[in-house]
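J.: sequence first, predicted model second:
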Amino acid sequence: MKKTERGGDYIDDLRRRIAACTLCAAHLPLGPRPIVRFSPTARVLLVGQAPGTKVHASGAAWDDDSGDRLREWLGLDKATFYDDDKIAQMPMGFCYPGRAGGGDAPPRRECAPRWHDAVLDILPDDRLTLLIGVHAQARYLPHLKRMGLAERVARFGEDLPFVALPHPSWRARMFVAKHPWFADEVLPTLREMIAARVR
């Protein structure tokens, strides 16, 4: 089926199928609760890691301190950030993966191969895709895998329509302090690019 033929019924059915997914339920300590948002008009896509416990509880992507920091970076208020017609949100793993090594476990590997292409096929071809954190970057910028995070982020503009960003956890304060060009050069331009797509 061509993208132009995929109407509301197809999209609603895809949302229902994702919501009912139990592909890796046996490995999820809090059970499945897929967190993903998309629309055929969303020209900005956020590809993150996986929901944390707060997001799992609320059902809203980036509904935590990391989300506050991300919205500040992107220059977006909550209303725009959660407007599905403008911003799509698709983590590498749609459900909370549990704990490992003193923090959250990596995203489950089953999710992206099962669902990402179907979601991407709904989105506009001229979208801007923000790859937030190393897991998203490993999948969508595999040719940069050997680079460090700062090197990938510093390539801002070279890999469009993909933009690599650090994950906005509390650790990001250290990244921003160590790399002042991120706040001085990358974020102002990124905000302009996003604003042009969400008007």
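T.: Sure thing, it's come through. Numbering: from 1, shown residues only.
J.: from here on, just use CA atoms for contacts and neighbour counts.
T.: Noted.
J.: endpoint to endpoint, stretch 72-91 covers what distance?
T.: Chord length of stretch 72-91, first to last residue, is 19 Å (CA to CA, to the nearest Å).
J.: take a look at this one as well, against the first:
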Amino acid sequence: MGRIRACRICRDAPRGAKLPHEPRPILRVSSSARLLIASQAPGVRVHLSGLPFDDASGDRLRQWMDVSREVFYDETRIAIAPMGFCFPGHTAQKGDLPPRSECRAAWHDELFRALPKIECILAIGRYAQDYHFARLGGPLPKAARVDEIVRRPPEFSGESPKIIALPHPSWRNSGWLKQNLWFETEVLPKLRESVAKLIG
């Protein structure tokens, strides 16, 4: 994984605009991990700390999973690999830009072949969902909404590894969570059961 951490493609040979700051690829992986958190891209706070989900989104995700920080950051059990390894920068409206496409093209297929023991993928957000469902042979319909993907994943996913689709745990999704109360009653118990089996 040292090659990924040393990657400077977005600075030296970008597809389009150059990354607006020095690259800092962030991931935590081990060949022994059985659970993969496939997220979108680091935010600015994670870019500064170098620790994925070291923010309020991470607090909410750990609560969803019912795991401690210690367990969450044990990369021998839980791998964390975003679709974009570096913070992509901000839009004019101060939101985060989408994950950079260079990471997917240069690294992702190779990376996930190097994680042979993954039995379950927590696919957070549409970028990760599109990539992992397609990679495992079940591409998502372009018109599928977040609530459809999260609530009815068996329609889209294969058997191994299992994919659990999740909305992003950002505070920006608090409204979605309030409008979709089934997420807490239907999805979280199954998520916690799966996580407990894999890290136990």
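T.: Here it is on my side, so go on. This structure is a prediction, so every number in the text was calculated from the model and none was measured.
J.: please work out the TM-score for the two chains.
T.: Laid over one another, the chains give 0.88 as their TM-score (TM-score structural alignment, normalised by the length of the first structure), with 185 aligned residues with a CA RMSD of 1.4 Å.
J.: the residue nearest the centre of the second structure and C86 of the second structure, how far apart?
T.: Central residue check for the second structure by CA atoms, centre = their mean: the C-alpha nearest the mean position is that of S39, 1.3 Å away. As judged by CA to CA, S39 of the second structure and C86 of the second structure stand 12 Å apart.
J.: now swap in V71 of the second structure and tell me
T.: From V71 of the second structure to C86 of the second structure the distance is 23 Å (CA to CA).
J.: check A6 of the second structure too.
T.: Taken as CA to CA, the span from A6 of the second structure to C86 of the second structure is 11 Å.
J.: equivalent analysis for R135 of the second structure, please.
T.: To C86 of the second structure, R135 of the second structure is 22 Å away according to CA to CA.
J.: returning to what we had before: excluding residues flanking it in the chain, which one is nearest the equivalent of the residue nearest to the centre of the second structure over in the first structure?
T.: Aligned by TM-score structural alignment, S39 of the second structure pairs with G48 of the first structure. Of all residues not flanking G48 of the first structure in the chain, P91 sits nearest, at 4.3 Å (CA to CA, 6 or more residues apart in numbering).
J.: now do the shared contacts for S39 and C86 of the second structure.
T.: Contact criterion CA atoms under 8 Å, 6 or more residues apart in numbering; residues shared by S39 of the second structure and C86: none found.
J.: ok, back up a step: between A6 and C86 of the second structure, which is the more surrounded one?
T.: Taking other CA atoms under 10 Å, A6 of the second structure and C86 do not tie; C86 has more neighbours (30 against 11).
J.: map that one across to the first structure for me.
T.: Using TM-score structural alignment, C86 of the second structure lines up with C95 in the first structure.
J.: check D74 of the second structure too.
T.: By TM-score structural alignment, D74 of the second structure lines up with D83 in the first structure.
J.: same question, E102 of the second structure
T.: Taking TM-score structural alignment, E102 of the second structure has E110 as its aligned residue in the first structure.
J.: didn't that match look like it was pressed against A25?
T.: No: the criterion here is CA atoms under 8 Å, and E110 of the first structure misses it with A25 at 10.6 Å.
J.: so L131 of the first structure sits in a strand?
T.: Yes: L131 of the first structure: assigned to a strand according to DSSP: H, G, I helix; E, B strand; the rest coil.
J.: measure the aligned partner of it in the second structure to Y73 of the second structure for me?
T.: Mapped onto the second structure by TM-score structural alignment, L131 of the first structure lines up with A123. Going from A123 of the second structure to Y73 of the second structure by CA to CA gives 17 Å.
J.: now do L177 of the second structure
T.: 25 Å.
J.: which one of those two is surrounded by more residues?
T.: Y73 (18 against 15).
J.: show me the strands in the first structure, by range?
T.: Counting by DSSP state E, one finds strands in the first structure at the ranges 44-47, 87-89, 99-100, 103-104, 128-132, 162-165.
J.: save these as JSON lines, and put in distance to A57 of the first structure and mean neighbour count too.
T.: Shown next, in JSON lines, are the strands of the first structure (distance: least, CA to CA, whole Å; neighbours: other CA atoms under 10 Å):
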{"stretch": "strand 44-47", "distance to A57 of the first structure": "20", "mean neighbour count": "23"}
{"stretch": "strand 87-89", "distance to A57 of the first structure": "17", "mean neighbour count": "25"}
{"stretch": "strand 99-100", "distance to A57 of the first structure": "16", "mean neighbour count": "12"}
{"stretch": "strand 103-104", "distance to A57 of the first structure": "15", "mean neighbour count": "12"}
{"stretch": "strand 128-132", "distance to A57 of the first structure": "21", "mean neighbour count": "22"}
{"stretch": "strand 162-165", "distance to A57 of the first structure": "25", "mean neighbour count": "23"}
